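S.K.: Need coordinates for the below:
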Amino acid sequence: MAAGSQLPPTLSNWFAARGWAPRRHQLEMLEAGQRGEHALLVAPTGAGKTLAGFLPTLADLIENPVDGLHTLYISPLKALAVDVQRNLLTPIEEMGAPIRVETRTGDTPWEKKVRQRARPPQILLTTPESLSLLLSYEDSLTMFEGLRTVVIDEVHAFATGKRGDLLALALARLQRLAPNLRRVALSATVADPDGYRAWLAPHGDIDTVTLVQGEKGAEPNIAILLPEDRVPWAGHSGVYAIPQVMAEIETHQTTIVFCNTRGLAELVFQQLWKVNELKLPIGVHHGSLSLEARQRAEQAMADGQLRALVATASLDLGVDWGDVDCVIQMGAPKGSSRLLQRIGRANHRLDEPSEAVLVPGNRFEYLEARAALDAVEQGELDPDVFRPGALDVLAQHVMACACASPFDRDQLLHEIRAALPYSALPDETFDRVLSFIADGGYALRAYDKFKRLTKGRDGLWRVTTPAFVAQHRLNAGIIVESPMMEVRFKNGRRLGKVEEAFGTQLSPGDAFVFAGMAVEVERVELTDLIVRATAKPARYVSYMGARLAITATLSERVRHFLHDRSQWRRFPDDVREWLEVQERRSAIPAPGQLLVETFPHEGKHHMVVYSFEGWNAHQSLGMLVTRRMEALGLKPLGFVANDYALAVYGLEKIEDPAALFSPDILEHEFVEWVQGSALLKRAFREVAIIGGLVERQHPGKKKTGRQVTFSTDLIYDVLRKYEPDHLLLRAAWADARARMTDVGRLGHLLDTAADTMLHVDLPRVSPMAVPVLIMIGRENVAQGMTEDALLMEAEDIAAEAMRLD
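M.R.: This is a model prediction of the structure:
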């Protein structure tokens, strides 16, 4: 087939005018569209995925113009939808095609949203949450009846989580409204294409989805930045390398510096400015900054005005800045798929290698960085785990359907089962969801505020009063943030938000670093921090958000590095020496083996468990082990953890570690701990908000985080007492187990501990214990103190560990 032969002349001429020819996978996507097939495109960044997804739409609209909604584009990020609009409008304008493209997100003005429903554009760019809200309106039945295509970008960012549940349910509804609807999904990092094809297909029918594989791009050029003296013993920020990072920025046109947390992004930004002798323009971007601040940074990057942008996962996905020629990852990447996604932000050209630099924070992180680099080179991605759909999301969707029109129970259930996450939904569970929306459940049915649905004499379910419709539209959404406080100047200019747990600790005169500057608190209002710029020494904002844990695939690679001595010659001298002394003084765990070391240190008894199961699992394990130690009279004092190890310390020596790791700990201590801790209450707060039991906003006013938490805590206590099997308690328990504690990895560790444990009793700390042991001192350092004392302590512990006598 001649390149471009299947394109309408308008499109062919546009390609030719640019000196381009469509790529093979773009033409294959066009053919799938012309055959009316669903399609999944897996292609590397820079391969023109977005254009490939839109080609059938552009071709159809050019040859068969329509006045109405033709294509929905679903994006995981508001910024990505805006970015695609910019990159889609340019070719449409250059072709002179009469095609309207608009964006609809939570930031779209209300007047424009109303107009879009009455007179929608041919192409609408939106997010799962905004689509769900659109489906709650009565006119959605007519708005979507002519819809031809849905394009889902970065599908890996949705499909396995709650946003994916919401989107799958929305797709099922759209398919009923527009039976000939075609579904398209795009991604650069998919480890299991068949899993995504099943998720994308109506009723999970994988054979209806055509898989299109893009051409392989140039291999990325990835380097691990090593410090000028030696790899640090501890830490996870990589700030020791700031002068070297600044040198990379100076020698590249545009650099994105990725950090794993918002706090680290602020720290790195400040540190870079301290060594920015050339006064190069550098920005900062993360999810807690105000919309205006993020948009300014994004526009400055698009206009080529910044030499570097320090960012978090807020820019992991798809924002297309072609001038970015280097990506730097501060700290370990935690997963090969995430690393590949971030590398893809550099150099959006398929035939030229992306350039990336990894900055490990400590010696274990060096091994992790090397493991990630090898995984990327070998094309190994992190596995995607598909799971049954969440019930709180289902409750929100059912309420949205009811807001649009009365529904028949059996018809809606059939529609819902067309979405893969809910394909095996039992009748009884669906009826419990209906009952929950209808009256709140047994323990709450006496209160009218929970009676949202009513079944009429015609057998149809409908919303009880219009007030519940307004309440749903005001509060719907899947992303539940921690309670937040607005940070603003007294002139009204907003900087962004900090978590309430941090903000309520502040008093007038306190200073903190935010939005790239030091600010001082002038006064604290109910939900606002009024600040001014300051030259005072300032602390960094702390966040309670979920911490990225090393993936199981990278963890396995690190374990094999440790065990395979032939790999050690690839490592820097100090890392190799660290492992050699560990082998002589203690042991190197084999893959599948659980090394447990016990030793005295500074008047306490320590146990270090090298399980490599990730920070979340180790945090849970630390809670459980210390509870069991208390029961056994071992007098624990505390624990610390990183992705690789757990360190527990106490007043009594642990003679038999195996007794602390029996599998029944998940049946006894785990259940007691979760039920008695704030963990389950936090999970319940989230599912209660998503499920619509508690509203975040009333018309004209917004609840504070404390008010929402107070409401959910009251309901939680009532349900625990009177209806412990309530739908939302079950959902909260599932969340607490699966998401907050990484219980799957924890369970595997405990199931195999007895058979794989190697206990080594030592006279003093071992080399491999140093990175986690130093964290005990770090936990107690006051905010704002220098780390000189900690660095000296680290050197002292390391010297003790590396002695061979």
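S.K.: For the rest of this, base every contact and every neighbour count on C-alpha atoms.
M.R.: Fine.
S.K.: Residue 119: what's its closest spatial neighbour, skipping adjacent residues?
M.R.: residue 68 (7.0 Å; Cα to Cα, 6 or more residues apart in numbering).
S.K.: so the one you found sits in a strand?
M.R.: No - counting by DSSP: H, G, I helix; E, B strand; the rest coil, residue 68 is not part of a strand but coil.
S.K.: Tell me, how many residues neighbour it?
M.R.: 18 (other Cα atoms under 10 Å).
S.K.: Also residue 676?
M.R.: 11.
S.K.: For residue 67, see how far away it is.
M.R.: 58 Å (Cα to Cα, to the nearest Å).
S.K.: How far off centre is stretch 522-529?
M.R.: 29 Å (Cα atoms, centre = their mean, to the nearest Å).
S.K.: buried residues in it?
M.R.: Within stretch 522-529, the residues scored as buried using 16 or more other Cα atoms under 10 Å are 522, 523, 524, 527, 528, 529.
S.K.: Please apply the same query to stretch 243-254.
M.R.: Buried residues in stretch 243-254 (16+ other Cα under 10 Å): 243, 244, 245, 246, 248, 249, 250, 254.
S.K.: with the residues you listed in mind, which one is nearest to residue 792?
M.R.: Ranked by distance to residue 792 (Cα to Cα), the buried residues of stretch 243-254 are led by residue 243 at 21.2 Å.
S.K.: Nearest residue to that closest one in space, please, no chain neighbours.
M.R.: residue 275 (6.5 Å).
S.K.: So what's the residue count around the one you found?
M.R.: Residue 275, neighbours per other Cα under 10 Å, totals 15.
S.K.: So which of the buried residues of stretch 522-529 belong to strands?
M.R.: 522, 523, 524, 528, 529 (DSSP state E).
S.K.: Spatially, which two of the residues you listed are the most separated?
M.R.: 522 and 528 (10.8 Å).
S.K.: and the host helix or strand of residue 471, what does it pack onto?
M.R.: Here residue 471 sits within helix 466-475, counting by DSSP states H and E. The contact analysis (3 or more Cα pairs under 8 Å, 6 or more residues apart in numbering; DSSP states H and E) places helix 466-475 against helix 391-404, strand 697-698.
S.K.: Would you format these as CSV with distance to residue 96 included?
M.R.: Conversion of the helices and strands packed on helix 466-475 to CSV gives the following (distance: least, Cα to Cα, whole Å):
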stretch, distance to residue 96
helix 391-404, 37
strand 697-698, 44
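S.K.: Past the one helix or strand residue 295 maps to, which element shows up next along the chain?
M.R.: Assigned by DSSP H and E, residue 295 falls within helix 291-302. Following helix 291-302 in sequence order, the next helix or strand is strand 308-311 (DSSP H and E).
S.K.: which residues are contacting that following strand?
M.R.: For strand 308-311, contacts defined as Cα atoms under 8 Å, 6 or more residues apart in numbering pick out 249, 254-259, 262, 265, 268-269, 281-286, 297, 301.
S.K.: to compare against the first, here's another:
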Amino acid sequence: MAAAPPVRAAWVPSEIAHWFAGRGWTIRRHQLDMMAAAEGGQHALLVADTGAGKTLAGFLPTLAAFCPSVLQGAPLPEGLHTLYVSPLKALAHDVQRNLIAPVEAMGLPVTVETRSGDTPSDRKKRQRARPPSVLLTTPESLSLLLSFPDSVDLFRTLKRVVVDEVHAFATQKRGDLLALSLARLQTIAPAMQRVALSATLADPAGFCAWLAPDGEIDSVTLVEGEPGAEPLVEILEAEDARVPWGGHAASWAIPQLYERIKANKTTLVFTNTRFLAEYVFQQLWDVNEDNLPIGVHHGSLSAESRRKVEGAMARGELRALVATASLDLGVDWGDIDLVVQMGAPKGSSRLLQRVGRANHRLDQSSKALLVPGNRFEFLEALAAKDAVDAGQRDGEDFRPGALDVLAQHLMACACAAPFHEQALLAEVRSTLAYSWLDEGVWARVLNFVATGGYALKAYDRFRRIVRDREGVWRLAHPDQATRHRMNAGIIVDSEMLTVRFRNGRSLGKVEERFAASLRPGDTFQFAGLGLEVESVKDMELVVRASSKAAMIPSYGGLRLPLTTHLADRVRALLVDRAGWARLPDEVREWLEVQDWRSKLPGPDNLLVESFPHGGVHYTVYYTFCGWNANQSLGMLLTKRMEDAGLMPGGFVANDYSLAVWGLKPVEDPRPLLSPTILAEEFVDWVQDSYLLRRAFREVAVIGGLVERQHPGKKKSGRQVTFSTDLIYDVLRKYEPDHVLIEAAWADARSKLTDMDRLAQVLETSAQRVEHVVLDRVSPLAVPVLVMIGREAVPQGAADEELLLEAESLSAAAMRV
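M.R.: Take a look at the predicted model:
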């Protein structure tokens, strides 16, 4: 990682300098540094606050290359000059609008176009034959472009790749795919410069390593932007209501939120899920007595609907827009004067990214309003606000590249042209994600793409590539290229499973994430009934009525993970008694009574509370390790309690704690928290549950083993699941070490269960457990216990009034 080279004002072409001056602007230091890095032949990572002109900084060297003062009579650059890659289609369209303005104002012969899944096929074909100067696209569309035989001709003129909002996907599978595509582009255009942009990086050095080809981190210049105005973050406090014990929708705040919308010109309201976006949007319409223009935007809407809303926002026609993460990256609508986060932000970087959508100017403070859904979320909102005020960031760690993504990329390379396996292996190893790849794993991936693997090689439909006598790999049949392009992609939509009795009567649908954790014999509450699982198969959860107590919680929903950094801050707030003066009365009283009746979980202890209620013995573990890990811990503890004869009745979890109940009390939780046999128990649980099947379906689709689309038709989710279940059963029986089974295990361990975080809790719990035995429920336990008995409502939407059970628990907790 190199420092930014010294700035030379002479590097700014007169056309660009005059354009800045005409707008009353001064070119910023980091923008000059980016031009200097380009001039010096360096790759560059720019980390700068929102509103600092990051995107323009990334494009200035491109605009300079087309300036007459730079060309001095030389021919214009031909072909595709710059590729811009963003995680969102909306961001690419927004950048196109904002980039055309300086291009036209300077009169530069630069053409700018977008390419995504929404782009018409005739335009896509024309772009390959007559590419624009600048193409704005996504990682998936770039990978598809590289699968065409003419990709070498298309990209050999490429001088620059700009990766925007790199933090949003570099550590994920989409980042693996993009890293492999960058390596391919570097082979085609060796002099190509790589540029990455972000406002929120906790580990710039790690992202420099991700960006660098062949691990040459010194080839990457780290450019840090000038600090901007501090954001103004406010947490909404209840006026005519109290912050509730539980829930995530923050319905209590709708009247106050509507008044804020009326008081501002344009408000952008963020939610953490698509369902909540629709839910909050509908609630705002219910109180919209002034008929204010309010819109909604999320990934499930049609492309036409999204474009219509984006255009209305760009023209300043909306007073408010309710959105998900589909709009929290880089979209530049300068007239937004307030950003609202409904529910907990789950991370300081995510919050900062969303706050930056307001004003979008470096010298003016962005204004944000946090609306917590419950009392724990109020603490989380305060922790996130403190982190933003302190300039602290968080983010995911880099992990080894996924094998299913590698298989997809390998197939894309074969579609483009025959390849030599050693040359392609060297190219793949030039990425940080796959630098670990050894000959054995590489051979297994090749064999999978070629034959489907040992157990499937007898079936011709799995033969996709073949090796000739010279050792060159090529497509087994030309039709394979069409099949690959129709099915390639990284995003596999989650399904909803139908809950039904054996006789076919349907009770509704639950999220696959919830159903994946169930095994035959598990009991849960749904649609007002006690149900026992008979089977999970073919997108159906078959159940029978049961009088047994519900052991597994039915309340779930898509969850953004609580970052470790933010969890640590919440722990610190709990024991900072002097800081409680900043809290609303009801939240402060909640903690004060907890402190009096029991103890408070802090940074250095794992608080475990045990108490009786309603003839049942409850134990609550305050782990602060996120919903996924707590869900996994619940499965583990109930199994261990069964083995110990404690007769568990069930569990329920949230981001902060886990509550388990049974007919016998837990006298000492330490043996239950032992990490010694975690690995074996994890294997047993995953194999007996639907988790591995679910993970396998995703990797089978990404790896190309199962195709979702065929010419003229598309498979339903049920058909895809049926196909993957059949293959999964064959592989589990005859080839349990298949490369996709390995990939599915990796996903099950990380994405579905967060086992690494759970293991960390168990490994440290022996020294940190503080067990408190109470005679009644504690105030801090109420938020997780109120979830007991709720039906499975998609995406965490639930009425904010405490249920009858919660009212009983609350009264017991506050009784002096």
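S.K.: Now the most centrally placed residue in the first structure. Nearest residue, chain neighbours left out?
M.R.: The centroid of the first structure falls nearest to residue 313 when counting by Cα atoms, centre = their mean (7.1 Å). Leaving out its chain neighbours, the residue that sits closest to residue 313 of the first structure by Cα to Cα, 6+ apart is residue 260, at 7.0 Å.
S.K.: Which position in the second structure pairs with the one you found?
M.R.: Aligning on TM-score structural alignment places residue 260 of the first structure opposite residue 272 in the second structure.
S.K.: Would you mind giving the secondary structure of that match?
M.R.: Classified using three-state DSSP, residue 272 of the second structure is coil.
S.K.: residues contacting it?
M.R.: Residues near residue 272 of the second structure by Cα under 8 Å, 6+ apart: 324, 325, 342, 343, 345, 559, 560.
S.K.: how long is stretch 13-32 of the second structure end to end?
M.R.: Rule used - Cα to Cα; the end-to-end distance of stretch 13-32 of the second structure is 11 Å.
S.K.: what sits up against that stretch?
M.R.: 7-9, 12, 46, 53-54, 56-58, 60, 64, 67, 69-70, 102, 105-106, 223-226.
S.K.: next one: stretch 612-622 of the first structure
M.R.: 547-552, 555, 559, 639-648, 740-743, 745-746, 749.
S.K.: try 7 Å this time
M.R.: Stretch 612-622 of the first structure is contacted from outside by 549-550, 552, 555, 639, 641-646, 741-743, 745-746, using Cα atoms under 7 Å, 6 or more residues apart in numbering.
S.K.: again, but for stretch 402-422 of the first structure
M.R.: By Cα under 7 Å, 6+ apart, stretch 402-422 of the first structure touches 135-138, 165, 168-169, 172-173, 199, 202-204, 387-389, 423-425, 459-463, 469.
S.K.: how about residue 307 of the first structure, what's its match in the second structure?
M.R.: Residue 307 of the first structure maps onto residue 319 in the second structure, by TM-score structural alignment.
S.K.: which residue sits closest to that match in space, ignoring its chain neighbours?
M.R.: Closest to residue 319 of the second structure by Cα to Cα, 6+ apart is residue 266, at 4.6 Å.
S.K.: which residues touch the one you found?
M.R.: Residue 266 of the second structure touches 318, 319, 320, 335, 336, 337, 338, counting by Cα under 7 Å, 6+ apart.
S.K.: could I get these as CSV with distance to residue 379 of the second structure and neighbour count?
M.R.: Converted to CSV, these look like this (distance: Cα to Cα, whole Å; neighbours: other Cα atoms under 10 Å):
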residue, distance to residue 379 of the second structure, neighbour count
318, 32, 21
319, 29, 19
320, 27, 27
335, 30, 17
336, 27, 26
337, 25, 20
338, 22, 25
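S.K.: Among those, pick out the one closest to residue 378 of the second structure, please.
M.R.: Taking the contacts of residue 266 of the second structure together and measuring to residue 378 of the second structure by Cα to Cα, the closest member is residue 338, at 19.4 Å.
S.K.: quick one: that closest one from residue 290 of the second structure, how far?
M.R.: From residue 338 of the second structure to residue 290 of the second structure the distance is 19 Å (Cα to Cα).
S.K.: swap in residue 245 of the second structure?
M.R.: Residue 245 of the second structure is 32 Å from residue 290 of the second structure, by Cα to Cα.
S.K.: Could you do residue 222 of the second structure as well?
M.R.: With Cα to Cα as the criterion, residue 222 of the second structure and residue 290 of the second structure are 49 Å apart.
S.K.: Which residue ranges of the stretch 1-150 of the second structure form strands?
M.R.: 2-3, 43-47, 82-85, 112-114, 134-137 (DSSP state E, counting those that start in this stretch).
S.K.: Relative to residue 644 of the second structure, which of these is closest?
M.R.: That would be strand 43-47 among the strands of the stretch 1-150 of the second structure, by Cα to Cα, at 52.9 Å.
S.K.: can you give me the strands for the stretch 701-805 of the first structure?
M.R.: So, for the stretch 701-805 of the first structure - with DSSP E, counting those that start in this stretch - the strands run 701-702, 757-761.
S.K.: Now the last one: buried residues?
M.R.: Of the residues in strand 757-761 of the first structure, those scored as buried under the neighbour-count criterion (16+ other Cα under 10 Å) are 757, 758, 759.
S.K.: likewise stretch 397-413 of the first structure?
M.R.: Those would be 397, 398, 399, 400, 401, 402, 403, 404, 405, 406, 407, 413, for stretch 397-413 of the first structure by 16+ other Cα under 10 Å.
S.K.: mind checking what the third one lines up with in the second structure?
M.R.: Residue 399 of the first structure is assigned residue 411 in the second structure as its aligned equivalent, the criterion being TM-score structural alignment.
S.K.: Repeat that for residue 645 of the first structure.
M.R.: Match for residue 645 of the first structure (TM-score structural alignment): residue 657.
S.K.: repeat for residue 207 of the first structure
M.R.: Using TM-score structural alignment, the partner of residue 207 of the first structure in the second structure is residue 218.
S.K.: now do residue 74 of the first structure
M.R.: Under the alignment (TM-score structural alignment), residue 74 of the first structure maps onto residue 85.
S.K.: For that match, list the residues it contacts.
M.R.: 136, 137, 138, 139, 162, 163, 164.
S.K.: What's the match for residue 56 of the first structure in the second structure?
M.R.: By TM-score structural alignment, residue 56 of the first structure lines up with residue 61.
S.K.: do the same with residue 594 of the first structure
M.R.: Match for residue 594 of the first structure (TM-score structural alignment): residue 606.
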